[in-house]
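Student: can't give you the sequence, but here's the structure:
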């Protein structure tokens, strides 16, 4: 399924959804009975559909996802409180995160994370990297085509050093895995690890205990084998550095920052929903 087909399908899907969201909204309101601490806009179709699509429109499953999504935000309030592009300039200025301007052959968004030689770990923490990923995926969740087709992630670990591996902790690994498995209302279809040195095994060992079978099966290691990568992502959708033929300029981190800052108000709206914070006694 190509990008154009996904766009068309998402448009048709949206017409169908706009007709039935009222019914689902009613179902979700019934699911929400008793959850007085959770503030969410169940009458907003645009908001509602981003939880319904990944759950194949089952109201109960969608509501469970909503609760997990907002519970995760409360649990990790140190990351999510006041999270806005304008407050996270450093991660974008480091230019180790980007979303490609194109989609893959299945219409999926492509997020690239470079945590090897480009990552200056003394200038940019893993928490900042995580915040940048959250900002990107929150934006992707609003795209109908991405809600339908999902996204893929490329981790480029070229040049990963021993000092960098020490930045990873079991606590950080668990947070990432919990987020991906339980709290992201978006289909993450595959995670591709490329250019990983042998020392990356030390990092991955931290994540393995928390991975369930479904996500573990979606993590694919390629090393420097571009033919292996191309079995999953068409060379036409990849830049030259990954053996591809894509002739579109890379969108640099500072460019993404300029674009995302324009949506600060939208992120403020996103941050306004969720569980009420318990007052400290």
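Tutor: That came in fine, so what should we check first? Please read these numbers as outputs of a predicted model, since none were measured by experiment. Residues are numbered from 1 along each chain as shown.
Student: going forward, measure contacts and count neighbours with C-alpha atoms only.
Tutor: Fine.
Student: The strand or helix carrying residue 64: what's the following helix or strand?
Tutor: Following DSSP states H and E, one finds residue 64 within helix 59-75. Next helix or strand after helix 59-75 toward the C-terminus (DSSP H and E): helix 77-80.
Student: here's the one I want to compare it with:
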């Protein structure tokens, strides 16, 4: 298992048998995907151009707010907001207000700072989308989470990296994400680390800040201990998000009906013939996209002691470097 970085192609983790983990930032050209974007998100060339223009003007009109204004970065907010520019700006600013409020837990996020959690295999991308075209993210929040290797705040920081990376994929912006939350091996010690304030913070981020369409959450291997966890987080979930949660436990045939057996590994009685990416390899893969997280850290509201010109220059420089690196024209 290794990272392959070929010239003029997106890097990927080679899992063998023609399966790979990659982040696909190429623009949408396929007519099927364009039709889906039009149906679900109101996206047409005319609406897209008008929304990009409006959002760019709104950002530039903010005196103490800095954000990359290249199409690539703006579309990551416009698509989840169905091309309503004001809603996209509000979501941006809600995130960066949230970032200021919880600066201690959110600022200066890097892959290296959460290396242990990624290496331990808590988070995984599937090499395949589910049968509805959605990006699949697996989270093993029970047996893979070792409290002496990463606390709940580091776990939250890692969640941001994992989801922000796929939020920039055009196809994921259109089809959304299916999340499989595996609670097998969840311990009481793990549950007791969570508090209502922490649960509220996490769900505020998921509801109001993340520019991503979280379409389904499948909870597998849930136990009686999980019920305590759910009692803590459940009250802070919106009705809309609760409707997208499905409790699977060990009924993997039901999971396969929802997602497709071919995209599930043997641990869920699926037919995917390869193992997940090794955690250490996954760390090095995500580090290829470190500039994206630097851009997140540099963007947002400019505080009184900061020079807005310097911040804009830094954001613009990072944005251009990212676009060059990920080969987006």
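Tutor: It's in. All figures in this text were calculated on a predicted structure; none of them were measured in a lab.
Student: Relative to the second structure, which residues correspond to the helix holding residue 64 of the first structure?
Tutor: Mapping helix 59-75 of the first structure onto the second structure (TM-score structural alignment) gives residues 85-101.
Student: what's the matching stretch in contact with?
Tutor: Taking contacts as Cα atoms under 8 Å, 6 or more residues apart in numbering, the residues outside stretch 85-101 of the second structure that touch it are 51-52, 54-55, 58-59, 77-78, 81, 106-107, 205, 208-211, 300-301.
Student: Inside strands: which ones of these?
Tutor: Among the contacts of stretch 85-101 of the second structure, the ones falling in strands (DSSP state E) are 300, 301.
Student: Give the buried subset of the contacts of stretch 85-101 of the second structure as a PyMOL selection command.
Tutor: Typed into PyMOL, the line below selects the buried ones among those, using 16 or more other Cα atoms under 10 Å:
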select buried, resi 51+52+54+55+59+77+78+81+106+205+209+210+211+300+301
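Student: in the helix or strand where residue 14 of the first structure lies, what counts as buried?
Tutor: Assigned by DSSP H and E, residue 14 of the first structure belongs to helix 3-31. Across helix 3-31 of the first structure, burial judged by 16+ other Cα under 10 Å covers 3, 6-7, 9-10, 13-14, 17, 21-22, 24-25, 27-29.
Student: Which strands or helices does it pack on?
Tutor: Here helix 3-31 of the first structure touches helix 45-52, helix 59-75, helix 144-149, going by 3 or more Cα pairs under 8 Å, 6 or more residues apart in numbering; DSSP states H and E.
Student: if we go to 7 Å?
Tutor: helix 59-75, helix 144-149 (3 or more Cα pairs under 7 Å, 6 or more residues apart in numbering; DSSP states H and E).
Student: out of the ones you listed, deepest packed?
Tutor: Ranked by mean neighbour count, these are led by helix 144-149 with a mean of 23 (mean count of other Cα atoms under 10 Å).
Student: so that helix aligns onto which residues of the second structure?
Tutor: Under the criterion TM-score structural alignment, helix 144-149 of the first structure matches residues 170-175.
Student: circling back to that earlier point, how far apart are the helix holding residue 64 of the first structure and its match in the second structure?
Tutor: Comparison of helix 59-75 of the first structure with the second structure after fitting gives an average deviation of 1.7 Å (mean Cα distance after the TM-score superposition for the first structure).
Student: about what we covered before: immediately after the helix holding residue 14 of the first structure, which helix or strand?
Tutor: strand 38-39.
Student: what about the nearest residue to residue 107 of the second structure once chain neighbours are set aside, which helix or strand?
Tutor: Distances taken as Cα to Cα, 6 or more residues apart in numbering put residue 297 closest to residue 107 of the second structure, at 6.3 Å, once the chain neighbours are dropped. Using DSSP H and E, residue 297 of the second structure sits in helix 290-298.
Student: mean shift between that helix and the first structure?
Tutor: Comparing helix 290-298 of the second structure with its match in the first structure after superposition yields a mean distance of 2.1 Å (mean Cα distance after the TM-score superposition for the first structure).
Student: If I take that helix and helix 85-101, what angle do their directions form?
Tutor: If you take axes from the mean of the first three to the mean of the last three Cα atoms, to 10 degrees, helix 290-298 of the second structure sits at 80 degrees to helix 85-101.
Student: Quick check, central residue of the first structure?
Tutor: residue 137 (3.7 Å; Cα atoms, centre = their mean).
Student: Against which helices or strands is the helix or strand containing that residue packed?
Tutor: In this structure, residue 137 of the first structure is located in helix 126-140 according to DSSP H and E. Other helices and strands packing on helix 126-140 of the first structure, by 3+ Cα pairs under 7 Å, 6+ apart, are helix 89-93.
Student: Any buried residues in the helix or strand following the helix it packs on, and which?
Tutor: With elements assigned by DSSP H and E, the helix or strand that comes after helix 89-93 of the first structure is strand 97-99. For strand 97-99 of the first structure, the neighbour count (16+ other Cα under 10 Å) marks 97, 98, 99 as buried.
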